[in-house]
Each structure stands twice: as C-alpha cells, then as structure tokens.
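*Asks:* No sequence on hand, only this structure:
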C-alpha cells in the first residue's frame, strides 16, 4: 500500500492542488540554502583557515568532511524518506541543519568546525533527496513536473550566484562566521512553514521491515569511495592507499548486490535498476557533476590566484555561470517536452565543452574579463539545460513508492561526480604546473584544468547519446510504468478491502 497525501493525486491528468506550487517554493528554498552554504564555504575556505590557524591539510577537511558524509548518506537518506515519511525526514534534516549551522558559526577551533561540517553533510543528505522526492510525488510526469524541476535546478543556480556575491560580501565585511549564521533564520522559517505547506507521504507496502545489512554495506561503500576520491590528490590516483580503498568499495558493492538479491524488502529493489532512463540520467549526471565542480574550482583558483581578484570581485565577475544556469534551466524544461532528455543533455554537453575551451583560450590570452565572461556564460547555459534534463530522465517512470530512492540516486550521482571532478582537476592542475617561471607554471596548470573539464563534458555527450533513451522510448517506458503503478494501486486497494 502506498500512502501519498501530497497534492497532485495520481500520475494521470489529475488537477494539482494549488498548495503544490506554494510547497514548491519551500522545497526550492531548501535547495537554495544547501547550494548557497556549500558554495559559500568553498569561497571562504582560505579566510577560515587563516582565522582558525589551520594547516592547509586540516583546512581541506572543512570541505571534505561535508562531501564525504553528504555523498555517502544520500542513498540511505532517500530510501529512509520513503519508509519513515518524507515530510518527517525533511523536517528532521532541517532541524539538524539549523543546529550545525549555529555550531559552525560559533566554532572556536578547526576541530569543532570540521565535526560540525560532517554533521552538516548528514543533515543535507536527509534534506536534499527528501525535498526532491516530495517534488516528484507532488507533480505528475509531464509539463508540470518539468516546470517544477526547472525551478528546482534554476534555484540551485541562483543559490550558487548568491553564494558568490553574498558570500564574498559577508566574508570581506562581516567575517566568515556569517556564511553559517545566515542559515539559522531561514531554517527556522522552513521549520515553521513545513508542517503547514507539506503533507506526509510514505511507502507502507513493505510495512516496517528495514534492510539494515543493505543500508550498512551501501553507505559504507559510498563513504569509502568518496573518501578515496577526496584523498586521491594526496595519496596518488594509482597509490596503494587509493587503490585499496577503491577495491574495498567495489567489494562492498558486490556484497550489497548479493544482499539485495536475497532480501524480501531490499533497500534498492533491482527493478529500479532496469530503467534505462534512470541509469543513463544518473551516469550523465556524474559526468556533468565532474565538469561543474572541476571548472568551479579551477575558475576560483585562477581568478584569485592567477588574476589576484578579491573574494568579492570573483563573486561578482564569476556570476555569469550560475546566472545563465538559472535562465537556461527554465528554458530547458520546454525543450525536454519537445525533443526529449537525450537531445537536451547532448546539447548541454556540447556547451560544457565549448565553455571549457573558451576558458582555455582566456588563460592563454592573459585572462581578459570579456573572454572569461564568454566562457562562463556558455558553460552556465549548458549546466542549466543538462541538470534539468538529467533529473527529468532519472526520475521518469519511477513509482511513487521509489521516489525517495530515485531522488537519492540522482542527488548522490551529482555529489559523487563533483567529488571526482574536484579531485581530478586538483591533480591535473598540480601535475601540469611546470614552466620557466611561476607565471608560466600557473598558466600551464590552469589551462590543463579547463581542458580536463572539457573531457568531462565529452563523457557526458557520449553517455547521453549511448545510454539515455530517445523521446519515443522514454514515452513508452513512462506509459508502461504508469500502467504498472495503476495495477499495483488496484491490488493494494483490493488487499486493504479484503483485510
């Protein structure tokens, strides 16, 4: 039995409850705060390290601790939402987000801040996939959901823009602590509005049987692989520690697959992995995440290290990327309905490649702002199109009972891709920073970093063309999924009436 009290009714053409759009504002606000926080911390990391007298190796854990727990727990957070209640877990995650933001803002030393950032990853691993699963169960497939997803992805671009501008202003004029403390009133508002705007929904078809073994092995595997990627620039991609952690993660994934095949109520039902759209959409999301996080890191280091921009200057001048992502996310939702996710992702990938190569040219030409603006704007346009289309593909044809799990997959794919992108681009920049002078070495390193992000875009292009189903196949799969869902609901209703 699948209990869903959210607006939107069935996946057919039922009319949306007017509260759905109001609830969407709340869900987008949560996504905005998650993105704003993560981007602002990256921007403020050098200032935080100096203020708390942290060594460079310790300072990286302000970012890495959050990446590891967030990426490692997303899948579990998404499935827990299906079983325990989506609204309930969203509010619990928001409450924890409030507490750790306050602790981070008041941290007296690096150890306290790193611990708080790790707990912050736990909070956002509950908030992000749960909010996306509420969106998925609230808006039926089609134009309404595409619009909602465009708003979801577009607000992420707005959050990234705000992080660059507001974060830079806060750090330069009020201190780094305010990038955490500004979360507190927003989290309070979400906790007050959540019970009013959101109704509870969860999957009761499996009762209260929990796949503890599956949860432990999948979470441990994800944590290990994100940790391995985070430490790869220090340990070496082919070093024994890195290879050992990757091997351990692979062994845990094999064990997880064995456990899932034998469980009556598995954490990840194998049926969900038969969806070509889900698999293809998430693989492309990994590649796009690598490109986005990798280019963001390279651009920030180039602007502040190579061009000597202040934090605020980079925040303002770097805003074309997230601003164009915001605009193109809304344009993308119309293109998805007309051309299908595969073609839109392919166009996105070409724009990511083009934007990266324009930035390579900008570095070669000494970093004129016009050339940087062009590269960031083209790349941002691809980002908005791609993330919306990948999410639409990955969440299409998914039964309501699996909405949280599918959302967890999608959020985890982007996060893990981002971890790979940051680690890979860091390695590339360092290994290619050679030359007769410091300036020549920096130029070579940053050029190589932007070339790497172009390769990530090429990987997204290949995945889009090979793995994501075309428009006709996607519609056929969606119709089949809807029919199966309707049959399941009829069987569940019959089971309830018999009992």
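*Replies:* Sure, I can see it. Everything quoted here is computed from the prediction, not taken from an experiment.
*Asks:* Could you use CA atoms for every contact and neighbour count after this?
*Replies:* OK.
*Asks:* May I ask you to confirm that residue 342 is in contact with residue 472?
*Replies:* No: using Cα atoms under 8 Å, residue 342 is not in contact with residue 472; the gap is 10.8 Å.
*Asks:* And these two? Which one has more around it.
*Replies:* Of the pair residue 342 and residue 472, residue 342 is the one with more neighbours under other Cα atoms under 10 Å, namely 29 against 11.
*Asks:* Quick check: the gap between that one and residue 121.
*Replies:* 31 Å (Cα to Cα, to the nearest Å).
*Asks:* One more: residue 3?
*Replies:* Distance of residue 3 to residue 121, given as Cα to Cα: 29 Å.
*Asks:* and these two? which has more neighbours close in?
*Replies:* Each of residue 3 and residue 121 had its neighbours counted (other Cα under 10 Å), and the higher figure belongs to residue 121 (29 against 15).
*Asks:* Report the secondary structure element holding the more buried one.
*Replies:* Using DSSP states H and E, residue 121 falls within helix 110-138.
*Asks:* list the helices and strands the helix or strand following that helix packs on?
*Replies:* Using DSSP H and E, the helix or strand that follows helix 110-138 in sequence is helix 143-173. Contacts defined by 3 or more Cα pairs under 8 Å, 6 or more residues apart in numbering; DSSP states H and E place helix 143-173 against helix 19-51, helix 110-138, helix 178-181, helix 311-317, helix 320-339, helix 369-394.
*Asks:* Could you export the ones you listed as a markdown table, including distance to residue 92?
*Replies:* Below are these laid out as a markdown table (distance: least, Cα to Cα, whole Å):
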| stretch | distance to residue 92 |
| --- | --- |
| helix 19-51 | 13 |
| helix 110-138 | 8 |
| helix 178-181 | 19 |
| helix 311-317 | 32 |
| helix 320-339 | 28 |
| helix 369-394 | 25 |
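*Asks:* Comparison target below:
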C-alpha cells in the first residue's frame, strides 16, 4: 500500500548562522572595544592631571614652572612622535605597536604614581607621552584595517571618535574624584589595572603581524622622524610659552623660528628619502589634506573649550574641583549624542554638509558662551550653549576622521592615523595657547594689572570680573576658529553621485 502523499509544501531549510561569521563578528567587536579603551586611556591622561596639579605641587614641592611641566612633558612627547608612531605601526605591524605602546604607557603610569620627586614625575609623564604617540595611531589603524566595509568602518570610527572627544571631560570628573578621595597618585595608578586588563585580552584577540618587520628599522626614515619630532616639539614649546611671554620674547620667538626651519628641513628630507616618513604625494590627496586641516581647527576649539570652561567655573563661579567635573559631564554626553547622530547621517548628507552643520552649531554655541559674566549661573548661562557647542563638535569629528583616512592603502593606514592624531594634538596646543593668551591679556587689560596667580587675589569681585571678561573673549575667539573650520569644510569633495545612487537603490529595496 502506498503511503499518502503530503499536501504540505516541503520545508525550506534556513541556513544556520555560520560559526565562522559569528566568531568574526565577535572578534571585531572585541578589537573595537580594545582600541577604544586604549584610546580613552591616552586622551584621559591629557586632562586627568589638571585638577590634581595643586596637590602634586604641594606633595612633591614643585615650583610653578615644574607644575606646568607635568602637563607639558606629556604633550611634547605625544605630539612630537605621533607621525613616527603611525609609521612604525605600518612597518612592524599594528599588533606589535599596540602591545608595546600600551605596555610602556602602563609602566610609565606606575612609575609616575610611585614618584618621590618632581623630576621623576615629569620624566614619567614624558614616558607616558612617548608611549601614547605609538599607541594612539595603532588604535585607529586597528579599526581602519579591521573594519573594511564602509558602513561598519563609519560606525567603528564613530565609536573611536566618541571616546576621543569625551576623554577630556571624563578626565576632569575622574581626576577630581580620585584626587579628593584617594589622593593625586591615583590619577596615574588608575591606568595600571586598565592597561593590564587590555594587555591580557589583546594578546589573544589582535591578529599576529605578518612578519614584515624584519628590516623595519632599516626602512624607517629616522632623519625625517628626528626632524619632525624636533619641529613639533619646538612648535608646542613655543606656543605653550605664549601664555606667559610675548611673541617677541626669546622663549617664544626662538622655538617658533626653530620650528619653521626644522619643518622646512623635514620637507627637504622627505623629498630625497628612499623610504620617506610621510610620502609627500599622500598630502596631495584632497580628502587627506582637507580632513587634517579641519581636524587642526577642531582640536583648536575642543581643547580650549574644556580648559576655559573649567577655569571659569572654578575661578569665577567658585565651584570646587569635583563639582566642576560634574558640570562638564553634560558636554561629554552631548558629544556622544552628536557622534551617534553623525554616524547615521554621514551616508545621507556626506562629510562636507555634516561638517558645515556641526561647525555652524559650535560657532553659535561658542558665541552664546562668550556672553558669560562675573555674576553668571551655570544652569542659566552655561549649560544650554555648552550642550550646543559640544553637539556640533560631536557631529564634526567623525566625518573628519573618516574623510582623512578613507581610500588609504593598508601599507599607509598607520601613517594616516598618525596624521589625524597629530593634527588634533597640534591644533589643540595651538588653539589652547592662542586662546589662553587672549584670555590672559584681556584679563590684564581689564584689571590694569598682571594676571593674578594667588587664591587670595582671586577672591575679589573686580579680579573675578576681569577673569570673566578674559574667558568671554577667548570663547568668542573659539567661535572664530569653528567658523573658519566651517569655511574650510567647503574644500572637501561633495558626496559622490555613485554613493547617492547606491543608497537610493538600497532604500527602495527595503
């Protein structure tokens, strides 16, 4: 007897998710997390010591100049070696650069926390900066070489950009809490368990290098690296000194003149080098050159924003360090919101339009903030324009980073990452020095005396008013920086027509 035939259609077997695909997705997520945590540590240490400086000075018997060098030593090592760090990642492999940079950064943090003298602390901070210069480009290179699909890369770079831009505010909050409740040494010790944890996981997650590092040292353009390191160090040193000395002062004029000569020498070296540190042909790429130019302006506004508002809240509104940190936190959250929005809008609007919108919002926010005064209030005079400014910066930094690194071949991805980080750091140093100098000179003119430096003098209403006037002018200067960035954004290419057609077909196919 025949079996009855089924009237049901045969079931269509749906392929189960591939274990390899699931594993790859998990591995990429882990790599993104590792890169973001490491980058967060690097940026955090730019600002986390600021609130702890008075305690460090008191604990180690530092002078005012020594106190300043706690910050400057990190900045000089970081900014001066970023290009070399990016190139090393290309030559020896991103895994080696990441692990070596992170291990050195963690050990330098431990040495700084254990420091028994100002000299040891400053040396440890310089060591942190040097190791950060190799670690930071490796984090971005790790992302751009792991996420090759455009949409996934945009999202990953958006996450990296978010931690980069919020590190400054997080440093202010965490630095205040750690200093007040655990002591200043913990602003350095905090990196030790975090670094050890990332090292423990990264060794098994980041793919091994491909063995191209055998002759890396021979191929590295050491004369070019030395020239650009000396040039950027002289430049940062000179602009840092403008805060307390005029442009004609030898402590400013000599380093700046040396920086110009050294940069000219660097260009000459690159023209003749067999394996140049920065192939000059790369700089002819419109996206790379334009993206880095805009990143200089973004850094020139972002770094001073945290600095100026922190001082205004503490010196004019007389908020203590911990409360100041919490008052800066909404700005960090606004940057996160802006970064998330930018990831969603980048494919629709393209980088040029998104950058113009972001810089326009920041310009409006800075102009609004420039109305702060001696009798101001955080909730009524600072919070709303601060959120607007931070939102605009959050919208801008992701498309800038994507633009500056797109289309770069794998062999130069580390260099492109180093250029992006260098542009942000140098822009931040230049912007901070210029706007801090503007604030200082405006304050001096308003009060008709030198800028006050002691807590007792800061208590008078007239001095507080002069300080508020100085910070207001500097914030207006920041608005000029972001407005210039909006104009510079027009130099970028528009969104390719092919990309628009592709997106349109994708939307119709849903």
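*Replies:* That came through, no problem. Not measured: the values here are computed from a predicted model.
*Asks:* Please state their TM-score.
*Replies:* The TM-score (TM-score structural alignment, normalised by the length of the first structure) is 0.88; 461 aligned residues with a Cα RMSD of 2.1 Å.
*Asks:* Return the distance of the residue nearest to the spatial centre of the second structure relative to residue 275 of the second structure.
*Replies:* Nearest to the mean C-alpha position of the second structure, counting by Cα atoms, centre = their mean, stands residue 164 at 4.8 Å. Residue 164 of the second structure sits 31 Å away from residue 275 of the second structure, going by Cα to Cα.
*Asks:* Could you measure from residue 135 of the first structure over to residue 402 of the first structure?
*Replies:* As judged by Cα to Cα, residue 135 of the first structure and residue 402 of the first structure stand 13 Å apart.
*Asks:* Of those two, which one has the most company?
*Replies:* Set side by side, residue 135 of the first structure and residue 402 show more neighbours around residue 135, with 26 against 23, by other Cα under 10 Å.
*Asks:* which one in the second structure is aligned with that one?
*Replies:* Structural correspondence for residue 135 of the first structure with respect to the second structure (TM-score structural alignment): residue 143.
*Asks:* For that match, give me its contacts.
*Replies:* Shown in contact with residue 143 of the second structure (Cα atoms under 8 Å, 6 or more residues apart in numbering): 31-32, 35, 153, 156-157.
*Asks:* let's see 6 Å
*Replies:* By Cα atoms under 6 Å, 6 or more residues apart in numbering, the contact set of residue 143 of the second structure is empty.
*Asks:* what do we get in the first structure for residue 238 of the second structure?
*Replies:* So residue 238 of the second structure corresponds to residue 228, using TM-score structural alignment.
*Asks:* ignore the last one, residue 466 of the second structure
*Replies:* Using TM-score structural alignment, the partner of residue 466 of the second structure in the first structure is residue 441.
*Asks:* which stretch of helix or strand covers that match?
*Replies:* helix 438-466.
*Asks:* Okay, angle between that helix and helix 369-394 too, please.
*Replies:* Orientation of helix 438-466 of the first structure against helix 369-394 (axes from the mean of the first three to the mean of the last three Cα atoms, to 10 degrees) gives an angle of 30 degrees.
*Asks:* buried residues in helix 438-466 of the first structure?
*Replies:* 441-461, 463-464 (16 or more other Cα atoms under 10 Å).
*Asks:* which helices and strands sit right next to that helix?
*Replies:* helix 276-301, helix 341-364, helix 403-432 (3 or more Cα pairs under 6 Å, 6 or more residues apart in numbering; DSSP states H and E).
*Asks:* what's the average distance of the last one to the second structure?
*Replies:* Compared with the second structure after fitting, helix 403-432 of the first structure deviates on average by 0.6 Å (mean Cα distance after the TM-score superposition for the first structure).
*Asks:* what kind of secondary structure is residue 213 of the second structure in?
*Replies:* Per DSSP: H, G, I helix; E, B strand; the rest coil, the local secondary structure of residue 213 of the second structure is coil.
*Asks:* What is the neighbour count of it?
*Replies:* Neighbour number of residue 213 of the second structure under other Cα under 10 Å is 17.
*Asks:* Enumerate every residue touching it.
*Replies:* Per Cα under 6 Å, 6+ apart, neighbours of residue 213 of the second structure: 91-92.
*Asks:* Quick one: map residue 295 of the second structure onto the first structure.
*Replies:* In the first structure, the residue matched to residue 295 of the second structure (TM-score structural alignment) is residue 285.
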